[in-house]
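Enquirer: give the three-dimensional model of this entry:
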Amino acid sequence: MDFSLGEDRQMLVNSLGRFLAGNFDWKTREQVIASSEGWSRDLWRQLADLGVIGALFDEESGGYAGSPFDVGVVFGEVGRALAVGPFLGTLMAGRVLAATGRADLLERVIAGEVILSAALEAATLRAVVAGDGWSLSGSQAVVPFAASADHIVVAATTAQGPSLFLVDKGASGLSIQSYPLVDGGAAGELRLDGVPATLLGEAGQAAPIIEAVNAVALVGLCWEAVSIMDVVKDQTLEYLRTRKQFGIAIGKFQALQHRMATLALEIEQARSAAINAAARFQEGRITREKAVSAAKYTIGRVGTLAAEEAIQLHGGIGMTWELPLSHYAKRLVMIGHQLGDEDHHLERFIALGRESAAA
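Expert: All right, here's what the predicted structure looks like:
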């Protein structure tokens, strides 16, 4: 099987990698995550000019790529640089806009003019008809870069079923409690009290859209995690080659070599799962959902192993703020819990198998 990315996709990887290496070094990252917003708007506009945001969406939506592999390679380079920004919220909210016919707004997002976030847990919000529009009430926590967003795409429960809505920044009744995240960036808790909102698509028809959006977001997170694992593995190997104990490099100790060999094999398993999630995406709902849940389960398990092994093999220095490795490890652990942890996706994989057998 050919695992090459193809010429166009490889050009995207190379250009994005060079850009982040030249414009998002570690000192810049420290400054960005310490800022009030937790990300750089200037960097985001440059990424938009480079075409990175457009790579997340297809031509019909105003982008130029948009396949799961395109999403994967973008998130992979984001993970390699440990870049922070509204990547996940933009992907998820933008996919909702594309699915519900709001290409006009999405074009401005791709151009870097508008910032989006997404809050797609319908169970925590309630929507009712209010005059000619809709009114939303409830709360939702850990909405990525919520305070920075110009619009937030939210899911809410209605009398017709789960539905999708667009909420504008500054809408009456909307409050956002913002806070920094342990792995960098920022999030916020939404509190809505009779907030006016615009219905996206048809009321009660949100479930399949949300499921598909979550699936492509999971592909992105899995590719991001694999790239982070590669960085963590390489940094740990370099440390084992240079750190000496009893007059020799600790990488000479057979027990540590065995641990790194096991980790390398597990990372390759995670990489295969992430590739499989992208490759099986267009093969029907059950196949797609099983592939992304299998990948997310594997990423959660192997990501935890990679973070723990890297920190343990570095010793006490592995926990320090000054060492980049500790930040990569935090991000790995966080990804393991985003959009469902390994227990959730193992249960989901089993349920999907039963659903497939029953059908």
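Enquirer: switch to C-alpha atoms for all contacts and neighbour counts from now on
Expert: Will do.
Enquirer: how close does Asn23 get to Gln160?
Expert: According to Cα to Cα, to the nearest Å, Asn23 stands 48 Å off from Gln160.
Enquirer: same thing with Gly184?
Expert: From Gly184 to Gln160 the distance is 38 Å (Cα to Cα).
Enquirer: name the residue in those two with the higher neighbour count.
Expert: Gly184 (21 against 10; other Cα atoms under 10 Å).
Enquirer: next, the contact list for the nearest residue to that one once chain neighbours are set aside, please.
Expert: Once flanking residues are discounted, Gly184 sits nearest to Ile33: 5.6 Å by Cα to Cα, 6 or more residues apart in numbering. Residues near Ile33 by Cα atoms under 8 Å, 6 or more residues apart in numbering: 39, 84, 184-185.
Enquirer: next, the second sequence, to be compared with the first:
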Amino acid sequence: MDLQYSPEQLQLRESVERFVREEYDFAHRRRLVASDPGHDEACWQKYADFGWLAIPFSEDDGGIGGGAADVALVMEGVGRGLLLEPYLANVVLAGGVLAALGSAEQKAQWLAPMMTGQTKLALAHAEAGGRYERAHCDTRLQHDGQGLVLSGGKVLVHGGGVADAFVVIARSSGAVGDEQGLSAVVVPAKAPGVAIKAYATHDGTRAADVTFDRVALPASALLGQEGGAFDAIDRVLDRGIAALAAEAVGAMGALVDTTLDYLKTRKQFGRPIGTNQALQHRMVDMHIALDEARSMALYGALMIDEADAPTRRKALSATKIEIDRTARLVGQEAVQLHGAMGVTEELNVGHYFKRLTLIGLSLGDSNWHLRRHAAN
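Expert: This is a model prediction of the structure:
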């Protein structure tokens, strides 16, 4: 197996790194966190101009035809720059469900304008009390004459506050935890009966709780076969894990570099604190953890297209478990080695630590993935 990046992938990585380096410094991010909508619309349009929003979609759908490794290169840059724009929500999650289940007409209506930056999408999947279980769904989709009616509520919809439309997972039949009976529909954000409560999360990114009060939808809003959406949803959420793993690697890499520079320049008793052997050992532990995380992120990206679902689930759970462990180690060491400065708002170290903490709680925490790993 050739694990070398192609010239095109190297060019993609360089374009992301250059954008972060030249146009998205930490001061810019801090201003955006306090702004409305909490990210830079001009930067989002640049994502589209660079082709990043079209990477994982087929050429037949108007995309570039890249794979999980290409998305990972972008997400690693997202992590290194702590970018606030909802790339994961649009491209990987909502766009992934549309690409998997949508018809040519639905893709032309929703996916194509997302790739050009004209439309923002968000996946409305999680519900209160679900505890990461992917089949947990009590939002109901019912027939009403020639159309459909959607009722229920979703929580922690990433990018939901600025979404033009939601890809909503709803139950057409069965009990709350059944895998069969789940459907996906596209719901315009301004449709009558849709209520959105947006908020900032602990790490500065934005999410929303969304309720649907008997929202009337045309039959054409249904994506794919009614009641048969679970397998596509399951794979898309695993793609989300692979993307989060790459983002975590980018954030960890930035923390390792920042901490090493600090140890080289911070002086006590007339010499850099990095000359202390105990601190050198801790720095080595951080480097080792980063390399372990990078290997597991690559493993997750390579396994996302595995045809056998249990094998794929096991691999992506292993990836998430290891990413959570290494992110916690690198984040905690970076904060401690910076001393009290590590948790100040003015220093980026604490912000990276917050983002890594939220990644650890996204799409299943370590305990949930340990159970899934054992079950597959």
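Enquirer: in structure 1, what stretch matches stretch 159-167 of structure 2?
Expert: Residues 145-153 of structure 1 are matched to stretch 159-167 of structure 2 when aligned by TM-score structural alignment.
Enquirer: check stretch 269-283 of structure 2 too.
Expert: Counting by TM-score structural alignment, stretch 269-283 of structure 2 corresponds to residues 246-260.
Enquirer: name the SS class of Val149 of structure 2, please.
Expert: strand (DSSP: H, G, I helix; E, B strand; the rest coil).
Enquirer: list the contacts for the equivalent of it over in structure 1?
Expert: Counting by TM-score structural alignment, Val149 of structure 2 corresponds to Ser135 in structure 1. Contacts here follow Cα under 8 Å, 6+ apart; on that basis Ser135 of structure 1 touches 127-129, 194-197.
Enquirer: give me the next element, helix or strand, following the host helix or strand of Ile323 of structure 2.
Expert: Here Ile323 of structure 2, judged by DSSP states H and E, is contained in helix 309-337. Counting by DSSP H and E, the element after helix 309-337 of structure 2 in chain order, helix or strand, is helix 348-360.
Enquirer: find me the equivalent region of that following helix in structure 1.
Expert: With TM-score structural alignment as the criterion, helix 348-360 of structure 2 aligns to 324-336.
Enquirer: check the mean deviation of the matching stretch from structure 2.
Expert: Mean deviation of stretch 324-336 of structure 1 relative to structure 2 after superposition (mean Cα distance after the TM-score superposition for structure 1): 0.8 Å.
Enquirer: return the set of buried residues in that stretch.
Expert: 325-336 (16 or more other Cα atoms under 10 Å).
Enquirer: quick one: residues in contact with that stretch.
Expert: Looking at what lies outside stretch 324-336 of structure 1 - Cα under 8 Å, 6+ apart - the contacts are 26, 82, 182-183, 221, 225, 228-229, 232, 235, 296, 299-301, 303-304, 306-308, 310-311, 318-321, 342.
Enquirer: what sits against Thr90 of structure 1?
Expert: Going by Cα under 8 Å, 6+ apart, Thr90 of structure 1 touches 109, 115-118.
Enquirer: what's the neighbour count on Lys264 of structure 2?
Expert: Neighbours of Lys264 of structure 2 under the rule other Cα under 10 Å: 13.
Enquirer: next SSE downstream of the helix or strand harbouring it?
Expert: Here Lys264 of structure 2 sits within helix 230-265, counting by DSSP H and E. Where DSSP H and E defines the elements, the next helix or strand beyond helix 230-265 of structure 2 is strand 267-268.
Enquirer: average gap between the next helix-or-strand element following that next one and structure 1?
Expert: Counting by DSSP H and E, the element after strand 267-268 of structure 2 in chain order, helix or strand, is strand 271-272. Here the mean offset of strand 271-272 of structure 2 against structure 1 after fitting is 1.9 Å, by mean Cα distance after the TM-score superposition for structure 1.
Enquirer: cool, stretch 234-242 of structure 2 as well?
Expert: Mean deviation for stretch 234-242 of structure 2: 0.9 Å (mean Cα distance after the TM-score superposition for structure 1).
Enquirer: ok so, going back, any of the contacts of Ile33 of structure 1 buried? List them.
Expert: By 16+ other Cα under 10 Å, the contacts of Ile33 of structure 1 give 39, 84, 184-185 as buried.
Enquirer: of all those residues, which comes closest to Leu263 of structure 1?
Expert: Among the buried ones among the contacts of Ile33 of structure 1, Gly184 lies closest to Leu263 of structure 1 (Cα to Cα), at 25.3 Å.
Enquirer: the closest one in helix, strand or coil?
Expert: Applying three-state DSSP: Gly184 of structure 1 is coil.
Enquirer: quick revisit: just the buried residues of the contacts of stretch 324-336 of structure 1.
Expert: 82, 183, 221, 225, 228-229, 232, 296, 299-301, 303-304, 306-307, 310-311, 318-319, 342.
Enquirer: and the host helix or strand of Leu352 of structure 1, what's buried?
Expert: Using DSSP H and E, Leu352 of structure 1 maps to helix 342-358. By 16+ other Cα under 10 Å, the buried positions in helix 342-358 of structure 1 come out as 342, 345-346, 348-349, 352.
Enquirer: ok, Leu156 of structure 2 to Lys354 of structure 2 distance?
Expert: Per Cα to Cα, Leu156 of structure 2 is found 17 Å from Lys354 of structure 2.
Enquirer: just the element for Ser295 of structure 2, please.
Expert: helix 277-303.
Enquirer: quick one on the thing from earlier: dump the contacts of Ser135 of structure 1 to TSV, plus neighbour count, secondary structure and distance to Leu240 of structure 1.
Expert: TSV is the format used below for the contacts of Ser135 of structure 1 (neighbours: other Cα atoms under 10 Å; DSSP: H, G, I helix; E, B strand; the rest coil; distance: Cα to Cα, whole Å):
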residue	neighbour count	secondary structure	distance to Leu240 of structure 1
Ala127	26	strand	56
Val128	16	strand	60
Val129	13	strand	62
Gly194	19	strand	57
Val195	20	strand	55
Pro196	24	strand	57
Ala197	22	strand	55
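Enquirer: okay, the residues you listed in TSV with distance to Thr242 of structure 1 next?
Expert: Below are the contacts of Ser135 of structure 1 laid out as TSV (distance: Cα to Cα, whole Å):
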residue	distance to Thr242 of structure 1
Ala127	59
Val128	63
Val129	65
Gly194	60
Val195	58
Pro196	59
Ala197	58
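Enquirer: now, the most widely separated pair of these?
Expert: Val129 and Val195 (11.4 Å).
Enquirer: about what we covered before: show me the contact partners of the helix holding Leu352 of structure 1.
Expert: So helix 342-358 of structure 1 is contacted by 286, 289-290, 293-294, 296-301, 336 (Cα under 8 Å, 6+ apart).
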